[in-house]
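K.L.:
below: sequence and its predicted model.
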Amino acid sequence: ISGAGSAAISCTNLYVKLGARKENIMMFDIDGLITKDRTDLGLEQMQFATDKPKVNLREAFKGTDVFLGLSAGNIVDGAMLKSMNESPIVFAMANPTPEIDYHTAMASREDIIMATGRSDHPNQVNNVLGFPFIFRGAMDVRATKINEEMKLAATYAIAQLAKEPVPEQVNIAYGELKLAFGKDYIIPKPFDPRLISTIPPAVARAAMESGVAKEPITDWEKYEEQLLSRMGSDNKLVRLLLNRARTNPKRIVFAEADNIDVLKAAQIVMEEGIGIPILLGRRDMIEELMEDLGFDQPCMIIDPKSDEEKERKNRYAQEFWKLRHRKGTTEFDAGKTLRQRNYFAAMMVKLGDADALITGVAQSYPISVRPMMEIIGKAPGVDKIATTNLMITARGPLFVSDTSININPDALELAKIAQLTGRTAAMFGISPVIAMTSYANFGSSSHPHATKVAEAVKYLHQYYPDLLVDGEIQTDFALNPELLQSKFPFSKLAGKKVNTLIFPNLESANSTYKMLKELNGIDSIGPIMMGMQKPVHILQLGASVDEIVNMAAVAVIDAQQKEKYASKKE
């Protein structure tokens, strides 16, 4: 250990608590090795004094396992590191210039495990990983002190977190392809959002168990939710979706698995137990990307163009021909069509070889939706399919429909879209409060664009009186309860918090959800396909990894719901 100040003493004390033996420690200050015969030392330094023969820092490196530098820059060279034992741990923490330059250290030997205090190198040891969350946990149980048990709890929590799968937003923040526990990732990144829900509970538990907590926590799940809410955006609904999916994971076909973002999402889905991925695409490309990502869990890979899938492809082609032979498709055309991934994936779901499907990242929406309509089709009793986007806003979840399919729906079609969206909201555990939006408020315009919305509302009020819906209404009135109550107290929405917006046409819905997403950084889940016979969901072109993962969770929940409904019918 190079350095004998408060940082070095505190770190070394922690190492001893974790099991290091004092007789194996050599600590150096500016005057050299701290030995028992020195008379210029304080009590803190003397506890690490050794009776070993005096050596200089260079000599001390020989045959050691760990170097901790909390001293001065450029006092260590590559030759010193080469004299250490196998797989040496080197923490060069002096800032801004470490005891040894990172690149010099890494060039000295291949087996080195290296960390610094700098953000421009892997393994930055940063005190923001610890102190904010230690104090958070201590304050939340009104701890009378911060003791060793609490510090050790934080240490173990940080160490365990480093071994967990890394959220994609952390990879993006640091420009990494796929962070995973190993030589270049031994400690979580400071921007990891999980720190706040991992360390404070560990510290709070340790405070309670060691008897220094004045206000113990009894509901740990509620406490973790409170911690996560401090991050500035409410992702509670997303967490609930992921948890629901994990209760009964389903087989999900990822039709574009040789796209790096799709494969990343599939890896997360598998690692977090959300679903069971089936990867469609070129096998050689998928396997190469999996190796790059460290995706080493066994996973079904299918190449629809490969001769390996000849039997399956022929079977699917025959079934497709039966579906389409009266609509101009020949047997030859069917075989050729089934080489296309979206058709192949849709047939997997149709025939029960998979439970759900995700596609659309690399193709336009119309191209992706066509195979779903030709093969999967509408659910029984549904005469209009539509899509909704679930926006995770600061005011709570907000459904926006129809964002992708119906260009200019008429009054009856708008009513059907509202019904479908209401059912989807209920699937998420949300009681729908629906505003049918327009540029006009309650009959203030006689233009057909406004009157069709009024007709849709009239239809819903007459035939579905239990559905909480009203309009036509301008969006600002719909989203401002006070304004709505003061101007239109007669409305069914008065005094209610609207959580669903049905727009009169595709361009207004699509533009609105994309504007919300880009201007406010709002998370969007969707487009969620509504009214389909099977769980097939088509993403917008260029969807992010997190969006793909969230949609996979929705697909699993959709499959769970359809399975439940089918069993009830039986």
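P.N.:
Cool, the structure landed.
K.L.:
make it CA atoms for all contacts and neighbour counts henceforth
P.N.:
OK.
K.L.:
the stretch 251-400 of the chain: strands as residue ranges?
P.N.:
Here the stretch 251-400 of the chain has its strands, by DSSP state E, counting those that start in this stretch, at 275-280, 300-302, 356-359, 386-393, 396-401.
K.L.:
kindly report the same for the stretch 101-250 of the chain.
P.N.:
Listed in chain order, the strands of the stretch 101-250 of the chain (DSSP E, counting those that start in this stretch) span 113-116, 250-254.
K.L.:
go through those and pick out the most buried.
P.N.:
Burial of those is given as mean neighbour count (mean count of other Cα atoms under 10 Å); strand 250-254 ranks first at a mean of 27.
K.L.:
what's in contact with that one?
P.N.:
Residues from elsewhere that reach strand 250-254 (Cα atoms under 8 Å, 6 or more residues apart in numbering): 262, 266, 274-280, 345, 354-359, 552, 555-556, 559-560.
K.L.:
what angle separates that strand from strand 275-280?
P.N.:
Per axes from the mean of the first three to the mean of the last three Cα atoms, to 10 degrees, the angle that strand 250-254 makes with strand 275-280 is 30 degrees.
K.L.:
which residue is the nearest non-sequential neighbour of A204?
P.N.:
Spatial nearest neighbour of A204, chain neighbours left out: G137 (4.7 Å); criterion: Cα to Cα, 6 or more residues apart in numbering.
K.L.:
do A79 as well
P.N.:
Spatial nearest neighbour of A79, chain neighbours left out: S108 (7.3 Å); criterion: Cα to Cα, 6+ apart.
K.L.:
OK, contacts around L412?
P.N.:
Residues near L412 by Cα under 8 Å, 6+ apart: 455-456, 459.
K.L.:
okay, now the one to match up with it:
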Amino acid sequence: MAKFKDSLEYHSSGRKGKIEVISTKPCQTAADLSLAYSPGVAEPCLAIQKNPEDAYKYTAKGNLVAVVSNGTAVLGLGNLGALAGKPVMEGKGILFKRFADIDVFDIELDTEDPDEIIKACQLLEPTFGGINLEDIKAPECFYIEETLKKTMKIPVFHDDQHGTAIISSAALINALMLVDKNIEDIRIVVNGAGASANSCAKLAIALGVKPNNMIMCDTKGVIYKGRTEGMNPYKELFAADTRFRTLEEAAAGADVLFGLSAKGAFTPAMVASMAPNPIIFAMANPDPEITPEDAHAVRQDVIIATGRSDYPNQVNNVLGFPFIFRGALDVRATCINEEMKLAAVKALAELAREECPDSVCKAYGNQKFTYGRNYIIPKPFDPRVLLHVAPAIARAAMETGVARQPIEDMAKYIEHLESTQGKSKEIMRMIINKAKSDPKSIAFPEGDNEKIIRAAKELVEEGIAKPILIGDHKKIKQKMAELNIDLDVPIMDPAESELTEVYAAELYKLRQRKGLTLSESQRIL
């Protein structure tokens, strides 16, 4: 109850709600006012009339996204209506701004008619650079997004579908690598047939899962060819030619179990019946289909992910939509296509396999994150996600011909993205660039220290400097092996160096009046 009370206080304290509009230009004097509004504002209006693309130059359109909802599928709460869904849409706006510096207006539409939602979005196209559809129930959400993508020239993205699919697909790639299974060979069961389940299944197939190896279930059991009860055209796409009729039957021998359904849908018996090294993504919110504790109580070889932050491997949509829109907006993409989604999947998967910096560990109470069974997907507060996903989206948009303003220098674009993460980042990037122009040699004592080895790795990869590690050669190499770091840098072992005696004599000369003996100098070095 305390948590619920805190939430209400969070939303009601101070200025009500979670968002506000802030001016990006000064408006303190009469002169400012004459430029911000009449008569000066007439000039950009006339310029845009002559060249509509100038709207991206003179207005906020290029960095403005509409979060559109009718509140018919709010979180796991169901059909609450447009007004009751507004706190979620405002929250979405916060995440867009916090993680990708994108401005948002939330638009709650009081209608369950999909054609009215379509018409409203189409009429708003001059205002926004992109449309994020949110919390609209299936199957209407499929029809709405499909129609808008065909009729609009700005990106339209239903996050409930594609966000979950992108994050879970990235996690799936890494989980399969850990258990040494090929995606073409696995048998996968998807429990749930709503928006996110549909998209997860489609993206898994795009990554290489064979359609014949996939079974989808809903509340009535397996979706099989010839079934008539509770069917629609979107479920029909995944109707399997199978003898299985229940989730329990389908789960037996399966390699992967995707849950986009409800609390408790996966039983310990199902987990026990799966193939060796099973992968379970129990993504129902707020409570998963099965908890990691219950899954591991049955078998220790399971890799499990959930949608919750209090468990490892959180499948969190915030790893996707802010950065996907960032890349799409920055090249003025006309849509977010399948190639862009796959680019996001691969960027996230690759990032999880990289060394996790200390800054991320500190954000999570100094936990250590290393690619493995409990870390197959990056953390939401990892600042590198922006620098990996947004450029990947931009590249894919350019390569597939949907970018109206291609990026000419990707390295400078990434630097720009980094500068948006704060002034300190911008200053640090300037210092790094200066160092990279003329890399110097830097000697590091305590060369077998984990932080020193990681720092040396970063210096080499960024081309900032030429590190030299000082210490016991064997210990340094052993530590590198423990950290799974392959680093080709000079190692100076004082026990083996010809200069040790020279330096010992010099140290003795400098410190003998302080009582330091020659033998102590030799021992210190």
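P.N.:
In hand now; what should we look at? The structure presented is a predicted model; accordingly, all values stated were derived computationally and were not measured.
K.L.:
for stretch 84-96 of structure 1, measure first residue to last.
P.N.:
Stretch 84-96 of structure 1 has an end-to-end distance of 25 Å (Cα to Cα, to the nearest Å).
K.L.:
revised request: answer the last question for stretch 256-265 of structure 2.
P.N.:
With Cα to Cα as the measure, stretch 256-265 of structure 2 spans 15 Å from end to end.
K.L.:
quick check: that stretch aligns to which part of structure 1?
P.N.:
With TM-score structural alignment applied, stretch 256-265 of structure 2 matches the range 66-75 in structure 1.
K.L.:
and that stretch, what's buried?
P.N.:
Within stretch 66-75 of structure 1, the residues scored as buried using 16 or more other Cα atoms under 10 Å are 66-73.
K.L.:
any residues touching it, and which ones?
P.N.:
By Cα under 8 Å, 6+ apart, the surrounding residues in contact with stretch 66-75 of structure 1 are 1-4, 7-8, 61, 88-101.
K.L.:
buried ones only from these, please, as a PyMOL command.
P.N.:
Of these, the buried ones can be selected in PyMOL as follows, counting by 16+ other Cα under 10 Å:
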select buried, resi 1+2+3+4+8+61+88+89+90+91+92+93+94+97+98+99+100+101
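K.L.:
just checking, M492 of structure 2 touches H473?
P.N.:
Yes. With contacts counted by Cα atoms under 8 Å, M492 of structure 2 reaches H473, the gap being 7.2 Å.
K.L.:
in structure 2, what range does stretch 197-217 of structure 1 match?
P.N.:
So stretch 197-217 of structure 1 sits over residues 387-407 in structure 2, by TM-score structural alignment.
K.L.:
list the buried residues in that stretch.
P.N.:
Of the residues in stretch 387-407 of structure 2, those buried (16+ other Cα under 10 Å) are 387-398, 402-403, 406-407.
K.L.:
out of those residues, what pair is the most spread apart?
P.N.:
Between any two of the buried residues of stretch 387-407 of structure 2, the greatest separation by Cα to Cα is 20.8 Å, found for L387 and V402.
K.L.:
ok, and the closest non-adjacent residue to the residue nearest the centre of structure 2?
P.N.:
Closest to where the C-alpha atoms of structure 2 average out (Cα atoms, centre = their mean) is L319, at 2.1 Å. What sits nearest to L319 of structure 2 in space, not counting adjacent residues and going by Cα to Cα, 6+ apart, is P380, at 5.6 Å.
K.L.:
list the contacts of the one you found.
P.N.:
By Cα under 8 Å, 6+ apart, the residues touching P380 of structure 2 are 316, 318-319.
K.L.:
with distance to K327 of structure 1 added, can I get the strands of the stretch 101-250 of structure 1 in JSON lines?
P.N.:
As requested, these are exported to JSON lines (distance: least, Cα to Cα, whole Å):
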{"stretch": "strand 113-116", "distance to K327 of structure 1": "64"}
{"stretch": "strand 250-254", "distance to K327 of structure 1": "27"}
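K.L.:
who wins for proximity to T421 of structure 1 among those?
P.N.:
Nearest to T421 of structure 1, of all those, is strand 250-254, at 23.1 Å by Cα to Cα.
K.L.:
in structure 2, which residue range corresponds to stretch 454-461 of structure 1?
P.N.:
Against structure 2, stretch 454-461 of structure 1 falls on no residues (TM-score structural alignment).
K.L.:
follow-up on the earlier one: from the contacts of P380 of structure 2, pick the one nearest I48 of structure 2.
P.N.:
Among these, V318 lies closest to I48 of structure 2 (Cα to Cα), at 33.9 Å.
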